[in-house]
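J.: Next input, structure requested:
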Amino acid sequence: MWKRIPKEKSIPPTIGKYSDWKPLLAVEGYHQCLYCTISESSFGGIRNFHVEHYRPKGIPRFSHLENDYSNLYYACAICNTFKSDDWPDDPDEMLTKACYPDPSKVDYALLFGVDGITGLATGKNLTGIYLSNKLYLNRAQLIIERRSRIAKKRYEELINIIIEQKKVLFNLAKSGNKNALILLENLDQKLSQVEAIFHLKDSTNPYNSNQTKKLTS
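T.: Below is the predicted model:
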């Protein structure tokens, strides 16, 4: 989910100011939030994302970096608002204190892990714990998003297993194996059931009050 942002591959623009460069930062940042990894497609598109000043421009010693492309990243409006001008300490690449590691040098996957069942994000170290709490990375919206990703991954894995089994059974059925034909029919039914269960999410609204309470309890 989290990725290092490869600033060394980007060509800094020579005209305009930081607000003009959001489309470039979106491409550089994989079209997802630097901090919570929610994607444009899940969060209403580029309009709901901000240009993030990694070293906050509101802190006097960083004000000269306001239009420095190397200091700019792509973040969702919520994470960027929570971060604001927060800068507890200069970065520590050992991840042993409250700070914001340089996203062009540190893969934030080193900071966070995600529970494969609940979808909860956890800090792997002191830096990760601090950022997870400061940026509220276990917002209900993000938990739902992660659970959806987990379910999709499991669904794809299961579909691939079923497809491989169908290939084997199809070849056996072609050779006259009647049991293989019966199993193939049963497997087709299972495939339809799996697809129907997975696509229930497309018609389910996850934002009613009871479900939100359960996710945050």
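
J.: CA only for contacts and neighbour counts going forward, please
T.: Will do.

J.: quick one: the helices in the chain?
T.: Ranges of helices in the chain, per DSSP state H, are 22-28, 77-83, 126-134, 140-174, 178-198, 209-216.

J.: Same list (these) but as TSV, adding distance to Pro12 and mean neighbour count.
T.: Converted to TSV, those look like this (distance: least, Cα to Cα, whole Å; neighbours: other Cα atoms under 10 Å):
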stretch	distance to Pro12	mean neighbour count
helix 22-28	9	18
helix 77-83	22	17
helix 126-134	28	18
helix 140-174	31	15
helix 178-198	43	14
helix 209-216	41	12
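
J.: Before we compare anything, build this one as well:
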Amino acid sequence: MRKVKRTNTPDSLKVNGNTWTQELLSQVKDKGKFSKVTDSYKNKYNQQDVRSALEKMYKAKCCYCEYGIGTASYEHIEHLKPKADPRFHHLIYSWNNLHWCCQKCNMAKGNKWNDGNPIIDPAIEDPADFIEFDVITGEIVAKSGRGKTTIEHADLNRESLVKSRNRIKEQVMKLIVQTKLTPSPKDEIFYKDYIMEFANEEADYSSYIKQLINTYL
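T.: Have a look, this model is predicted:
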């Protein structure tokens, strides 16, 4: 995870958000249960300007695992405070509650919520204050209760994800070794520039790579 800056509220939510919220709450009251309300009242946040803003905000990567989405995985609009939880129905169309997420992290998180140690909000907090990487294993380690919640709720140490992070780690570590061994100053600059491409905010797992660079380079 990495900290991002939230953009301005998309026009569709700015113009219609309050109305959509009131219509939804009215439907929940009439039907007696959120699950009985038709999707047309619950999914109006799925607008093109909302999707575009979230994709841009997160550089087309999942807000939790930092893997690029849209090609190998479906992108989801994620509600940090779960929309199915009755306490958060009023936040379904709140821009500050929406994030960009891959299918696997979104399915893992589901409707989980921890009042005592809520999941990290990368749009207002720096995840590095709550979690860090084990540069040996590629797993994410909690630095606090909220870090532990985030890891568990989004399943950030699932086997396939750790393996994927470590495949990129192997490439980066080879470049780091070459950087340190080369006698050529020009080659050293070349390798360092190449390494930094892996740490670019648009690259997969860039937070992990930055920690590797800080540790080994």
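
J.: quick one: TM-score?
T.: With the length set by TM-score structural alignment, normalised by the length of structure 1, the two chains reach a TM-score of 0.63; 156 aligned residues with a Cα RMSD of 2.5 Å.

J.: returning to what we had before: can you tell which of the helices of structure 1 is closest to Ile117 of structure 1?
T.: Counting by Cα to Cα, Ile117 of structure 1 lies closest to helix 140-174 out of those; the figure is 7.5 Å.

J.: So which elements touch that closest one?
T.: Packing partners of helix 140-174 of structure 1 (3 or more Cα pairs under 8 Å, 6 or more residues apart in numbering; DSSP states H and E): helix 178-198, helix 209-216.

J.: mind running it again at 6 Å?
T.: helix 178-198 (3 or more Cα pairs under 6 Å, 6 or more residues apart in numbering; DSSP states H and E).

J.: In structure 2, what range does the helix it packs on match?
T.: Helix 178-198 of structure 1 lines up with nothing in structure 2 when matched by TM-score structural alignment.

J.: quick one on the thing from earlier: between the helices of structure 1, which one is closest to Asp89 of structure 1.
T.: Per Cα to Cα, nearest to Asp89 of structure 1 of these: helix 126-134, 10.7 Å.

J.: what range in structure 2 matches the closest one?
T.: Using TM-score structural alignment, helix 126-134 of structure 1 pairs with 145-153 in structure 2.

J.: Likewise for stretch 61-81 of structure 1?
T.: By TM-score structural alignment, stretch 61-81 of structure 1 lines up with residues 87-107 in structure 2.

J.: what sits up against that stretch?
T.: Stretch 87-107 of structure 2 is contacted from outside by 17, 54, 62-63, 74-80, 83, 154, using Cα atoms under 6 Å, 6 or more residues apart in numbering.

J.: which among these gets closest to Gly138 of structure 2?
T.: Checking the contacts of stretch 87-107 of structure 2 one by one against Gly138 of structure 2 (Cα to Cα), the nearest turns out to be Ala154, at 16.0 Å.

J.: if I look at the closest residue to Ser144 of structure 2 other than its chain neighbours, how far off is Lys143 of structure 2?
T.: Nearest residue to Ser144 of structure 2 in three dimensions, chain neighbours excluded: Phe130, at 5.5 Å (Cα to Cα, 6 or more residues apart in numbering). Distance from Phe130 of structure 2 to Lys143 of structure 2, counting by Cα to Cα, to the nearest Å: 5 Å.

J.: what does Glu55 of structure 2 give?
T.: For Glu55 of structure 2 relative to Lys143 of structure 2 (Cα to Cα), the value is 28 Å.

J.: Could you pick out the buried ones from the contacts of stretch 87-107 of structure 2?
T.: 17, 54, 62-63, 75-80, 83, 154 (16 or more other Cα atoms under 10 Å).

J.: Let me have the residues you listed in JSON lines, adding distance to Val28 of structure 2 as columns.
T.: Output for these, formatted as JSON lines (distance: Cα to Cα, whole Å):
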{"residue": "Gly17", "distance to Val28 of structure 2": "16"}
{"residue": "Leu54", "distance to Val28 of structure 2": "27"}
{"residue": "Cys62", "distance to Val28 of structure 2": "30"}
{"residue": "Cys63", "distance to Val28 of structure 2": "29"}
{"residue": "Glu75", "distance to Val28 of structure 2": "27"}
{"residue": "His76", "distance to Val28 of structure 2": "23"}
{"residue": "Ile77", "distance to Val28 of structure 2": "21"}
{"residue": "Glu78", "distance to Val28 of structure 2": "21"}
{"residue": "His79", "distance to Val28 of structure 2": "18"}
{"residue": "Leu80", "distance to Val28 of structure 2": "20"}
{"residue": "Lys83", "distance to Val28 of structure 2": "12"}
{"residue": "Ala154", "distance to Val28 of structure 2": "28"}
